[in-house]
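>>> Predicted coordinates and the sequence they were generated for:
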Amino acid sequence: MTRSTQSRRSALLACAALMAAPALLPASAFAQDYPTRPIRVIVPFAPGGVVDTTARLLTQKLSERLGWNFVVENKPGGNGFIAVTAAAKAPADGYTLLAAHTGEFAVNPALFPQVPYELDRDFAPITMISDTPMLLVANAQQPFNTVQELVAAAKKAPGSITFSSPGNGSINHLAGEWFAMEAGARLLHVPYRGGAPAAAAVASGEVVLGVVAIPAVIPHMQSGRVKVLGLTTARRSSFNKDWVTANEAGVKNVDASNWVGLFAPKGVPADTVARLHAEVVKTLEQPDVKKRFADAGAELGGMSSADFAQRIRSDATRFKDIVQKANIRPE
């Protein structure tokens, strides 16, 4: 072999080594560089709802802390199928994320015979962002003031006491049916198009009860037209520690809340998921962020990815049982 041939061969080997070098670097080296461009966060709802406002608050605070750029993209419709499917099919590079809530991953699989996505197959849960209890509220003119008095009245006249929710098959609807089943009573569900109309229906006396989120009912509590009977969660709310849980009032096992979480498409590098998790948790620990969520009646998340995935599976199993026993059908 001539000296010139050896030189050319050495140069080619050197180039090949340089080209291969990135593949030999540990994944953490790339995670440190992430992100290098804007991150898209898909939301399955129109602007203004709980998932949208949660996603925008989180991304705003992440941007302030880290200088990262985010684009929140609203893809409403189709019971969340449109947005969640779009996120599942996105490149697994960490630049498309999904902000979703209980409905997409715990209720939809229980409610619909065919769902075009699967948690374990299509997504890597990053963490829960927030968890908001729901309230069982009554019109202020109703004679009962406690859960026990409500249950007694419902048993005396099965099916005569109405309760509102933001829609048929919503987490609120399922929570109301769950409460009724555990109480051994029968309530009549009246669906509305959103949490605000459902709460307004209780305030006006159009329905007797409502299973609603705290923000939707606050104005009516302040006006004195609605009273809180109890919570649909197993734990009391930090928003008002005087509110009793259904469990404490004798209606056991009821534990339904509306969480919002952040997800990445399956296949996103584990180090990138871990980096996102760590930065979200640090952001949630900021005092101003804690206050914003607390003012809306939400408890902060931040659990590990594994614990979040287990929580979703547990919710999905329980809600499937409720859907079957209450014979709930999607509209």
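Received it, and whenever you're ready, just let me know what you need.

>>> can we go C-alpha only for contacts and neighbour counts from here?
OK.

>>> residue ranges of the helices in the stretch 1-150 of the chain, please?
Secondary structure of the stretch 1-150 of the chain by DSSP state H, counting those that start in this stretch: the helices cover 3-24, 27-33, 50-66, 81-88, 102, 108-111, 119-122, 147-156.

>>> Go through those helices and name the closest to residue 325.
Set against residue 325 and scored by C-alpha to C-alpha, the helices of the stretch 1-150 of the chain come closest in helix 108-111, at 11.6 Å.

>>> who does that closest one touch, helix- and strand-wise?
helix 305-326 (3 or more C-alpha pairs under 8 Å, 6 or more residues apart in numbering; DSSP states H and E).

>>> Buried ones in the helix it packs on, by neighbour count?
305, 308, 309, 312, 313, 315, 316, 318, 319, 320, 322, 323 (16 or more other C-alpha atoms under 10 Å).

>>> Just to check, the third one is in contact with residue 102?
No - using C-alpha atoms under 8 Å, residue 309 makes no contact with residue 102, being 11.8 Å away.

>>> hold the first one in mind and look at this next one:
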Amino acid sequence: MRWLALCAFLLVSPALAQAPAPAPAQALAKLPEVEPEGFQASVQPERVVLGEPFVYELVLTHPSEQRYELALPPDLGDFEVLSQSRTPPRAGTEPAVTTFQLKMSAFNLGMLTLPGVPFLVSTPEGPKRFVAPGRTIEVGSTLPDDAQSQGADLHDIQPPTEVAIRSWTLLWALLGVLAAALMAVVAWRLFQKYRNRPKAVVQPLQPLDVRTRKALDALMSENLPSEGKVKDFYFRLSEIIRGYLGERYGFDALECTSSELMAKLRRMNPPGLPEDGLMRFVSESDLVKYARAESSPEKCSESLSFGYELLAKTWPPPPPPEAAPVSHVSGPRVS
């Protein structure tokens, strides 16, 4: 098998080496001419119809040392080449037969002449050329024979014509205008509603002692100890007292532990502060809140009373009203 492949390569390689690239039309026209030993041309189908493809077959008989290649020009007049194929000669045959098939179509009616087909021929003497003579064919219409008598005929391509196309542009533009108008009306009404709404009356913040006393009164009116909610009662009362002390003396008493709270107040040493009573309240409330200690309604009432006492002892009384200045009226001196 290896010897057969080597022999085939040695036979084919000279032909490949002599096969030149397709030459331009001007260079091809300067080459010497050569005639094949035989040439045949045929058209299939025999009746060529306008615009439909047909096959133009060219069969060349030539010496085996020659090689024929198509060199078609770009413009073939009334014809167009759709595809082309080449059937090479059988190896070892003498003379060689090369077949070319051109799939073409015609774009004109009547008796038309196929253009001459140029070939580039590789010979032992060098490149040469051969031009296959053209042949005349009849190109018929795709219409039946009685089409003209029936009023049907081929017409040339019509020029571009304006065609009315349904467009929704105007409708969309009107919808956009209506939507914009509706949004404007809604925005205007919202603006009027916002402008005419009653303004909220901002109440001034009440004094600390008034707010603290109201919080103690509200806690007393809920009467949580009688409902068994002793822990909730001490949480609420501790929050009221710590909030009052923090705002009264300027520190965050709600975030302080019990020891931190008492340490800060001792350093401040505020006048009137019942330190012992505050220490007892803080201890009792911590036991109830965190140690789940029990406390009687009487103890809860005493703790609430301590809240009122703390407020009374630490909140300064209002300053006395200033006395009106006495005007001295001078009367007539009696002598």
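It's in. Remember, predicted model here, so these are calculated numbers, not experimental data.

>>> Send over the TM-score of the superposed chains.
After superposition, the two chains reach a TM-score of 0.19 (TM-score structural alignment, normalised by the length of the first structure), with 104 aligned residues with a C-alpha RMSD of 6.6 Å.

>>> hmm, back to that, and of the helices of the stretch 1-150 of the first structure, who's closest to residue 226 of the first structure?
Using C-alpha to C-alpha, those put helix 147-156 closest to residue 226 of the first structure, at 14.4 Å.

>>> And the strands in the stretch 101-250 of the first structure, which stretches?
Secondary structure of the stretch 101-250 of the first structure (DSSP state E, counting those that start in this stretch): strands located at 123-139, 162-165, 188-191, 209-213, 226-231.

>>> Need the winner for burial among these.
Among these, the stretch with the highest mean neighbour count (mean count of other C-alpha atoms under 10 Å) is strand 209-213, at a mean of 30.

>>> The strand or helix carrying residue 240 of the second structure - contacts with which helices or strands?
For residue 240 of the second structure, the element it lies in under DSSP states H and E is helix 230-249. Packing contacts for helix 230-249 of the second structure, counted by 3+ C-alpha pairs under 8 Å, 6+ apart, involve helix 208-222, helix 275-290, helix 297-314.

>>> Turn those helices into JSON lines, columns for distance to residue 28 of the second structure.
Output for those, formatted as JSON lines (distance: least, C-alpha to C-alpha, whole Å):
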{"stretch": "helix 208-222", "distance to residue 28 of the second structure": "115"}
{"stretch": "helix 275-290", "distance to residue 28 of the second structure": "112"}
{"stretch": "helix 297-314", "distance to residue 28 of the second structure": "122"}
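
>>> Need these in JSON lines (columns: mean neighbour count and distance to residue 81 of the second structure).
Formatted as JSON lines, these follow (neighbours: other C-alpha atoms under 10 Å; distance: least, C-alpha to C-alpha, whole Å):
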{"stretch": "helix 208-222", "mean neighbour count": "14", "distance to residue 81 of the second structure": "104"}
{"stretch": "helix 275-290", "mean neighbour count": "16", "distance to residue 81 of the second structure": "102"}
{"stretch": "helix 297-314", "mean neighbour count": "17", "distance to residue 81 of the second structure": "112"}
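
>>> So for residue 83 of the second structure, which of these sits nearest?
Short answer: helix 275-290, nearest of those by C-alpha to C-alpha, at 99.2 Å.

>>> how about the nearest residue to residue 188 of the first structure, chain neighbours excluded?
Nearest residue to residue 188 of the first structure in three dimensions, chain neighbours excluded: residue 162, at 4.5 Å (C-alpha to C-alpha, 6 or more residues apart in numbering).

>>> where do the helices sit along the stretch 151-300 of the first structure?
171-183, 195-204, 214-222, 270-284, 287-295.

>>> now do the second structure
2-18, 25-29, 169-196, 208-222, 230-249, 258-268, 275-290, 297-314 (DSSP state H).

>>> I'd like those helices as TSV, with distance to residue 57 of the second structure appended.
Shown next, in TSV, are the helices of the second structure (distance: least, C-alpha to C-alpha, whole Å):
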stretch	distance to residue 57 of the second structure
helix 2-18	24
helix 25-29	22
helix 169-196	57
helix 208-222	114
helix 230-249	110
helix 258-268	113
helix 275-290	110
helix 297-314	121
